[in-house]
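Asks: using only what follows, build the 3D model:
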Amino acid sequence: MTTLLKSATIIDASSPYHQQTKDILITDGIITKINDTITSKKEYQVLKLDNLHVSTGWFDTSVSFGEPGYEERETVKHGLLVAAKSGFTAVAVNPNTNPVIDNKSAVEFLINKANGFATNLYPIGTLTQQSKGVEMAELYDMQQSGAIAFGDYNKPIANDNLLKVALLYTQNFNGLAMSFPKNNSIAGEGVVNEGKNSTLLGLKGIPALAEELQISRDLFLLEYTGGKLHIPTISTKKSVQLIKDAKKKGLDVTCSVAVHNLFLTDDELHDFDGNKKVNPPLRALNDTKALIKGLKDGTIDMITSDHNPIDIEHKKVEFSAAKDGTIGLESAFGVLNSVLDLETIVNCLSNNPKERFGIERSVIKENEKANLSIFNPDGSYTFSEENIISTSKNSIFLDKELKGKVYGIYNNNQLILNS
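Replies: Alright, predicted model coming up:
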């Protein structure tokens, strides 16, 4: 199959065509020609869209699908289609399934389920057996089967020695350990950010200290052990500073931030909408500003949608009883494009996460594999249920004004468009 992208503005700092508008010819999944104008032939599949932009394919490092165990929330097959139509050519899938992904057979199940799709799936294995935080899981076996990192999704490792041993052990095979930044003893039964709004609303608060104390511990352990650590979805101003200081020391640590923590604050909670109950919680405006600054100065390495489908029975309940989580793939670009420049978005959705998680990076130039996210950064719209492709509809961004439009992706010799 030959596909011709007409008048595409290229966003790829590694490409000789960065910020230039070119025609791009793709034959059997390989970019064969990039030129000012390429003449179309009858057999070509031609893509000519308003203000067409392309970048190297986006990679989301924290996506939850339901399968196995919670297929009513999302299957692997449908989840990968959602990712493709949201502009993502790769996703790392969290192990919060039933049973959890804590052994090589479970890893292989996910990889086999995702075979042949335009969006690549990379499993994350649990760090501990059954994600219970007691004994280390079969990390090496899972990596040999295709797991790219190890972490208990949204569950902190309370046992200091367990994380210490994991950081030491993973060095034997260059593994990446992940530690969710929350101290449950401090967080207690909190459900929202501790502050003015939690008091006004009469909801139990989770202090920023719960996150910062855990990050401090993790960084002390990393300094002692060496190894590689990734801290997912940080949410406070002080967390950014802690990681910045650790990087200055030379520690091998990276971190991510969830899209919603860049765009929304706990001022949103006055309607007690269960869709806005997330973990970590929405924080204050000074935290949001610090997170955006941390992305721009390189302290925060990557952005994730933290896409987590939850069925209506677990969301349309009293706020305190609602399950944590929001879907986020469909809205991710529209949100980021409202608060960040394109180069920062591409760096934090593509280059940095691929490098950290050991995913092959392509460059937009001739004779390279075509791995492209396709979008239009202009125009605005109100995000509504009509924009949701996911099986579950628990979006924190309903009725928010977002900027830009995702057209789809080209990857694995497949063009998937968001109709």
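
Asks: please count neighbours and contacts with C-alpha atoms only from this point.
Replies: Will do.

Asks: could I get the full set of helices for the stretch 101-250 of the chain?
Replies: Per DSSP state H, counting those that start in this stretch, the stretch 101-250 of the chain carries helices over the ranges 104-113, 139-145, 160-169, 184-187, 196-201, 208-225, 237-248.

Asks: let's compare: structure for the following, please.
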Amino acid sequence: MNILIKSATIIDPKSEFHNSTQDILIENGKILKISKNIKNTNNYQEVKLDNLHISQGWFDSSVCFGEPGFEERETIKNGLKVAASSGFTTIALNPNTNPILDTNSDITFVTAKSNNNAVTVLPIGALTIGSNGVDLAELYDMSTAGAVAFYDYKKPISNPNLMKIALQYAANFDGLVCSFPQENKIVGNGVMNENVTSTTLGLKGIPALAEELQVARDIFLLEYTGGKLHIPTISTAKSVELIREAKKKKLDITCSVAIHNLCLSDGSLTSFDSNFKVLPPLRTQEDIEALIAGVKDGTIDMVTTDHSPIDIEEKKVEFDRAEYGTIGLETAFGALQTVFTLKKTIDLLTKGKQRFGLEPTSITIGNKANLSLFNPDEKYTFDTKGIKSKSKNSIFKGASLKGKVYGIISNNQVSLNTL
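Replies: All right, here's what the predicted structure looks like:
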């Protein structure tokens, strides 16, 4: 792949060209030259786009597709097209398929299906067999096949001894254990945040306590066992405090927050729109402010779209019966820019790679081209008619967003929405 990018503003603090507008010459997938004006002597394909900005390739630590088993929600092939068009060069793929990805061969299947793509897929294996929370899955075998972490997606490990053993065992090969922060016995039949809004709407609530108990328990277990722990998608102010204190103790712990939990509160549910039914649920404005503060001070290590395609048959039903989840890849950049500056947005979209075993690639001569291309200034209303995902369950339907994504250049391939 040979290409010449013209007049691109580089957003990359790790690069000597940060905040400057340059031409970038890429040959065979590597950055050959960066300069103010590069002549196209070899007649390479040129990329000239309005208000073009580029950064290191974006990463998402929690993405679901569906294949194998739930292809009606999303296939790997189309899901990767969606990720590329949304600016993501790397995604960590959750194991909540049918069958659950809990063996070496399952991980090999996903890796083979996603090979030779502009988007790099980092498969996550299930922590327990069938994600049933009873017996540990083949963690080491999956790691040899390429699994970068182990997680029973949206299913908490209720048995603390099992979590203890998982942390101890995975530590033998530097494995990353993920633990969904929810105590199911506290949740009961809850479907949204327990607050005045849930009482007003007559919906059963999920207390913040249900998350915080599990976070506190897992921190105690980590302190006892050692190992590496990642807590995906926290949503409450107290969870931020607990993790902040754990980091002060030098525990090897990281966490993420879903982008929609930074943008929307439980007040959004007054229309009973099931697209707003997510797990963990949308919380209060006070929680949002604490989460944003946690992002800014580094307590929260990364953001995620928590992209979860759900077909219409499981969403267009009564709120109580609807499945949890929202797609988020296509709105990630535009939604984050409604909360943070461009600099912080790009920082968040490029963080987290090292935790999942991938080294960042700065925009430097000689490095492989791993780039996200975008226009940060374009404002628009998100219209579900333009959704490329097979499932259309977007929590940001009708929202005012800021920032248009052009696509990516990665793995010696070009994937641009304009081509």
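
Asks: adding mean neighbour count and distance to K289 of structure 1 as columns, could you present the helices of the stretch 101-250 of structure 1 in TSV?
Replies: Shown next, in TSV, are these (neighbours: other C-alpha atoms under 10 Å; distance: least, C-alpha to C-alpha, whole Å):
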stretch	mean neighbour count	distance to K289 of structure 1
helix 104-113	17	37
helix 139-145	20	37
helix 160-169	18	31
helix 184-187	16	23
helix 196-201	14	18
helix 208-225	19	15
helix 237-248	18	8
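
Asks: using CSV, lay out those helices together with distance to G358 of structure 1.
Replies: Listed next are the helices of the stretch 101-250 of structure 1 as CSV, based on distance: least, C-alpha to C-alpha, whole Å:
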stretch, distance to G358 of structure 1
helix 104-113, 16
helix 139-145, 12
helix 160-169, 17
helix 184-187, 31
helix 196-201, 40
helix 208-225, 20
helix 237-248, 20
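
Asks: for G274 of structure 1, find the nearest of those helices.
Replies: helix 196-201 (13.8 Å; C-alpha to C-alpha).

Asks: mean shift of that closest one relative to structure 2?
Replies: In this overlay with structure 2, the average offset of helix 196-201 of structure 1 from its partner residues is 0.4 Å by mean C-alpha distance after the TM-score superposition for structure 1.

Asks: residues contacting that helix, please?
Replies: V192, K204, G205, D266, D267, L269, H270 (C-alpha atoms under 8 Å, 6 or more residues apart in numbering).

Asks: who's in contact with the residue nearest to the spatial centre of structure 1?
Replies: In structure 1, the C-alpha nearest the mean C-alpha coordinate belongs to T304, at 2.5 Å (C-alpha atoms, centre = their mean). Neighbour list for T304 of structure 1: D60, T61, S62, T233, S256, V257, A258, V259, L349 [criterion: C-alpha under 8 Å, 6+ apart].

Asks: where do the helices sit along the stretch 301-419 of structure 1?
Replies: Ranges of helices within the stretch 301-419 of structure 1 are 329-339, 342-346, 352-357, based on DSSP H, counting those that start in this stretch.

Asks: of the ones you listed, flag the one that's most buried.
Replies: Highest mean neighbour count of these: helix 329-339, a mean of 23 (counted as mean count of other C-alpha atoms under 10 Å).

Asks: so I292 of structure 1 sits in a helix?
Replies: Yes - counting by DSSP: H, G, I helix; E, B strand; the rest coil, I292 of structure 1 is found in a helix.

Asks: skip the chain neighbours and tell me the closest residue to it.
Replies: Once flanking residues are discounted, I292 of structure 1 sits nearest to L262: 6.4 Å by C-alpha to C-alpha, 6 or more residues apart in numbering.

Asks: try S380 of structure 1
Replies: Closest to S380 of structure 1 by C-alpha to C-alpha, 6+ apart is K403, at 4.2 Å.

Asks: sorry, back to before: so which of the helices of the stretch 301-419 of structure 1 gets nearest P16 of structure 1?
Replies: helix 342-346 (14.9 Å).

Asks: so what's the residue nearest to S380 of structure 1 up against?
Replies: Per C-alpha under 8 Å, 6+ apart, neighbours of K403 of structure 1: F333, G334, V335, N337, S338, P377, D378, G379, S380, Y381.

Asks: turn the residues you listed into JSON lines, including distance to E74 of structure 1.
Replies: As requested, the contacts of K403 of structure 1 are arranged in JSON lines below (distance: C-alpha to C-alpha, whole Å):
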{"residue": "F333", "distance to E74 of structure 1": "21"}
{"residue": "G334", "distance to E74 of structure 1": "22"}
{"residue": "V335", "distance to E74 of structure 1": "22"}
{"residue": "N337", "distance to E74 of structure 1": "26"}
{"residue": "S338", "distance to E74 of structure 1": "28"}
{"residue": "P377", "distance to E74 of structure 1": "28"}
{"residue": "D378", "distance to E74 of structure 1": "30"}
{"residue": "G379", "distance to E74 of structure 1": "30"}
{"residue": "S380", "distance to E74 of structure 1": "28"}
{"residue": "Y381", "distance to E74 of structure 1": "26"}
